[in-house]
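K.L.:
Structure for the following, please:
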Amino acid sequence: MTDATTGTAAAPEAGPAPRIAVIGTGYLGATHAAAMAALGFDVVGFDTDPEKTRALSLGKVPFYEPGLDALLSEQVEAGRLRFTTDVADAVGDADVHFICVGTPQQPGSNAANLSYVEAATRAVAEHLTRDGVIVGKSTVPVGTAARLREVVAQHAPDGVDAELVWNPEFLREGKAVEDTLHPDRIVIGGVSERSEALLRRVYARPIAAGAPVIVCDLPTAELVKVSANAFLATKISFINAVASVCEAAGADVTVLADAIGLDPRIGRKFLDAGLGFGGGCLPKDIRALMHRSGELGAYRMAGLLQKVDEINMGQREAVVALALAACDGSVLNKSIGVLGAAFKPETDDVRDSPALNVAAALHLRGAQVKVFDPAASETARRTFPTLTYVSSTEDAVEATDVVLVLTEWKQFVEADPAMLAALTPTPRVIDARGKLDPAAWRAAGWEFRGLGRPTA
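P.N.:
Below you'll find the model as predicted:
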């Protein structure tokens, strides 16, 4: 194994570039396939969904991710990237097989659903026609890879050398292309000399650009991504817990976060008090780690993450309470403008979105809710079709009893409060992301409320 600090190793072998298969072309897989093609490899993406495969083959991304449309189209047109619904076609000529399928939360449990990862790994093993390395990128509970090695050993054809290793992904939605082409670290676990050399060839350009390589055992590689997500979730829930103290004491949590964020041991990122985290990764990953920690008897971690999850979910209730208070205790038949539906800006992802959850909760209390999101209105409509979706910030604000800023899109943060105040007879705003300037909005005539911020 290499030195995990420097990432130094012998130069990778020369020869033809390895051919790559990407199994699963959702958010992770489509991005990874396009990026691998952009790095100069011939890539085949496999998915069981014919409509998704057809769209990707035409260079069209079926979700919103800045920069991915252009990258995908470029690689498809260059002939380095194609997509198929035939797993044998994808696997047959490839040397490296990336497993990029989802690991959603199981219904009625905090545990991860590993059926897609298991099925994908088995399908690759069964259709191998040559020696190959199966590379797990999906986020899985620790111990999964060891079991998948048994699946590979059971289903790979006789005479084929099939090795399974783990290479977790660290994509941030909204910055996924940059994170794939220019990763801040590359973690590979459970590798032999042969598979390490092969993966170093795959990642040669990022490594040459300075990306550190950490080589470790399988369990460590599996734990890196979920531990990183758990730490970020804990940091967010910590500042939200501090916000409750600020509210009780009359302090301003945003100024407090600026001050403690100057400490280099802490840093300012992920210290924004507000509505909390959501999306397809952090919630289900911390719950899966909570569940797995309990199985392993690591109860302190399980208990910590239980509290992190409780604080995070409580923020949604706190914003609903602010809306009720702004409307004198009831939102029945009140008009509420909601700015934001995605769980974060620069994505159309509404999975476990705190913004959409709050909008739906107010709707269930009898409010007339108007939602605007620059990218996520259509995905939100498919999830909550009973809400009203409008086409601009102005439409969402017009004639409302209260406006809620629930996703910190730049156009909301930089909106002209005076112009918006003229659109409603009762200019009340709840900044649930801590991004608006209270003085500027109050000066424009708005009644301003925020989590962990003084009310006057």
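K.L.:
hey, let's count contacts and neighbours off CA atoms from now on
P.N.:
Noted.
K.L.:
quick one: residue 162 and residue 217, what's the gap?
P.N.:
Residue 162 is 18 Å from residue 217, where distance means CA to CA, to the nearest Å.
K.L.:
chain center to the one helix or strand residue 234 maps to, what's the gap?
P.N.:
Counting by DSSP states H and E, the element that carries residue 234 is helix 218-249. The chain centre lies 15 Å from the centre of helix 218-249; the measure is CA atoms, centre = their mean, to the nearest Å.
K.L.:
Proceed likewise with the subsequent sequence, for comparison:
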Amino acid sequence: MPDVMRLSFLGTGYLGATYAACFAELGYEVLGYDVDDAKIAKLAAGRAPFHEPGLDDLLRRNLAAGRLRFTTSLTEVAGFADVHFICVGTPQRPDGMSADLTYVENVVTALAPLLTRRALIVGKSTVPVGTAAWVEQLVAKHADPALGVEVAWSPEFLQEGYAVEDVLRPNRIVAGVRSEWARVRLHAAHKGVFDLAATEDRDVPVVVTDFATAELVKVAANAFLATKISFINAMAEVCEVAGGDVTLLARAIGYDPRIGHRFLQAGLGFGGGCLPKDIRAFQARAQELGAGEALRFLHEVDLINARRRGRALTLAAELLNRPVGPAGPDLSGARIAVLGATFKPHSDDVRDAPSLAVAAALANAGAHVHVYDPEGMPNARAAQPALAYEESLVAAVTDVSLVVVATEWAEFRNADPVLLGELVAERRVIDGRNCLNPAQWAQAGWTYRGMGRPPV
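P.N.:
Predicted structure coming up:
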């Protein structure tokens, strides 16, 4: 059981809600805060406003135990917590590539004047380098200086679909601090994590850094990951013209321990609420600091990612024997099933999802597109209301001339091509995630096309 310490999580979106529930599970008294009344009401009822495996159970268990509460009152937050974690969003600005820090500024300037005792404010949101020092200045301006309120930065590394495990059993903790008091306080706020690791005979590496390094760790990690994904997609482009198979290429180079197999899966590219905006904000901030040349390669990473979505449209035209004019393919009247709307499995997140972008592009080319996703349908409908949505895999593929597997859900990976072949009008499939068995589908009579793989 950790030392008695009260924690608040400011912002109860994906990041804050997950951390709040998990730290309550570790034994802390936790208060989650948000300005959104509907979101707070839903969380207080034990239901997450997004899909994350295992999170609803944690919410209900810890709400019932009295360790977890949610509020819309910052006054209550200020009087409750010893450590306040900033978990608000930092979206891309509508007028450029930079991160919008409005939510960070709003919550800090609103909380600081309400504090009545010494506290630690810890940033977890993904921010441009230099933000922590700026937050420190905001706190100095708005909080009572006699209290000695301090700031630290400890970035998050959550993977959607695995976030509960990532909080309870992190592969590292980064602590950007300016004082020994802040370091000790932040360590105490994670004591439950260390205690759990000790019971499981695990180590949790802790990297203590300055503010700038702590901020750079998250964006650098995301930039590296995006680069690795775009690299293998660039190899897919080469394989497509050279007659190679990118899946075998990835397997071969992945055996090199310096490279590894993870995230070497070619397909439609990356999406979601983090990687696309983070690499753009990183480029913008580097440009502001005079180091833009150092990250110029990230522009090409972004371009490669965008091209994979266009490649799916071209493959659809090839398979359907449709012309490709100056304005793109003409798919008028074609009935196409797109399986998947979320940017990855085990999530309902459709932000910048390649799957939904491909579905919209097919529809814009004149096709009648029918979309099915196991978890992302409500969000997909809100993002792309003009598309047709089906309530099952069977309904989506019935009477279509082309099936596009756009998200690698197990339901799609494990689908029986023989049974699906009896439902479709014509047996054509684009494996947008290279997650199917080409030989198995070909044996069932399908014309198969993967991403960076030879035609079957």
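K.L.:
more neighbours, residue 162 and residue 217 of the first structure?
P.N.:
Set residue 162 of the first structure next to residue 217 and count neighbours by other CA atoms under 10 Å: residue 162 wins out with 20 against 14.
K.L.:
ok, and the closest non-adjacent residue to residue 152 of the first structure?
P.N.:
Nearest residue to residue 152 of the first structure, sequence neighbours excluded (CA to CA, 6 or more residues apart in numbering): residue 125, at 5.4 Å.
K.L.:
now that neighbour, what's its secondary structure?
P.N.:
helix (DSSP: H, G, I helix; E, B strand; the rest coil).
K.L.:
residue in the second structure matching it?
P.N.:
Superposed on the second structure with TM-score structural alignment, residue 125 of the first structure falls opposite residue 112.
K.L.:
Ok, residue 231 of the first structure next?
P.N.:
Aligned partner of residue 231 of the first structure by TM-score structural alignment: residue 224.
K.L.:
on that earlier part again, mean distance of the helix holding residue 234 of the first structure to its aligned residues in the second structure, please.
P.N.:
In the superposition with the second structure, the average deviation recorded for helix 218-249 of the first structure is 0.4 Å (mean CA distance after the TM-score superposition for the first structure).
K.L.:
In the next helix or strand after that helix, which residues are buried?
P.N.:
Sequence-wise, the next helix or strand downstream of helix 218-249 of the first structure (DSSP H and E) is helix 253-261. By neighbour count with 16 or more other CA atoms under 10 Å, helix 253-261 of the first structure contains the buried residues 253-254, 256-257, 261.
K.L.:
tell me the contacts of the residue nearest to residue 112 of the first structure when sequence neighbours are not counted?
P.N.:
Nearest non-adjacent residue to residue 112 of the first structure, counting by CA to CA, 6+ apart: residue 105, 4.6 Å away. By CA atoms under 8 Å, 6 or more residues apart in numbering, the residues touching residue 105 of the first structure are 111-113, 284, 288.
K.L.:
at 7 Å instead, please
P.N.:
111-113, 284 (CA atoms under 7 Å, 6 or more residues apart in numbering).
K.L.:
Among the residues you listed, which one lies nearest to residue 309 of the first structure?
P.N.:
residue 284 (10.1 Å; CA to CA).
K.L.:
give me the element that closest one is part of.
P.N.:
helix 282-296.
K.L.:
So which bits of the helix or strand following that helix are buried?
P.N.:
Going down the chain from helix 282-296 of the first structure, the next helix or strand is helix 299-326, by DSSP H and E. Buried residues in helix 299-326 of the first structure, counted by 16+ other CA under 10 Å: 301-302, 305, 308-309, 311-320, 322-324, 326.
K.L.:
need the strands for the stretch 51-200 of the first structure, in chain order.
P.N.:
Using DSSP state E, counting those that start in this stretch, the strands found in the stretch 51-200 of the first structure span residues 81-84, 96-99, 132-136, 162-166, 186-189.
K.L.:
now for those, which one comes closest to residue 195 of the first structure?
P.N.:
Using CA to CA, the nearest of those to residue 195 of the first structure is strand 132-136, at 6.5 Å.
K.L.:
Please report how far residue 178 of the first structure lies from residue 364 of the first structure.
P.N.:
Using CA to CA, residue 178 of the first structure is found at 39 Å from residue 364 of the first structure.
K.L.:
hang on, isn't residue 94 of the first structure packed against residue 20?
P.N.:
Yes. Using CA atoms under 7 Å, residue 94 of the first structure is in contact with residue 20, at 5.2 Å.
K.L.:
Tell me which of these two has more neighbours.
P.N.:
More crowded of residue 94 of the first structure and residue 20, by other CA under 10 Å: residue 20, with 26 against 22.
K.L.:
which residues touch the counterpart of the more buried one in the second structure?
P.N.:
In the second structure, residue 20 of the first structure lines up with residue 7, judged by TM-score structural alignment. By CA under 7 Å, 6+ apart, residue 7 of the second structure lies in contact with 29-31, 81-84.
K.L.:
Pull the residues that contact stretch 351-360 of the second structure.
P.N.:
Stretch 351-360 of the second structure has contacts (CA under 7 Å, 6+ apart) with 268-273, 309, 338, 340-343, 369, 406-407.
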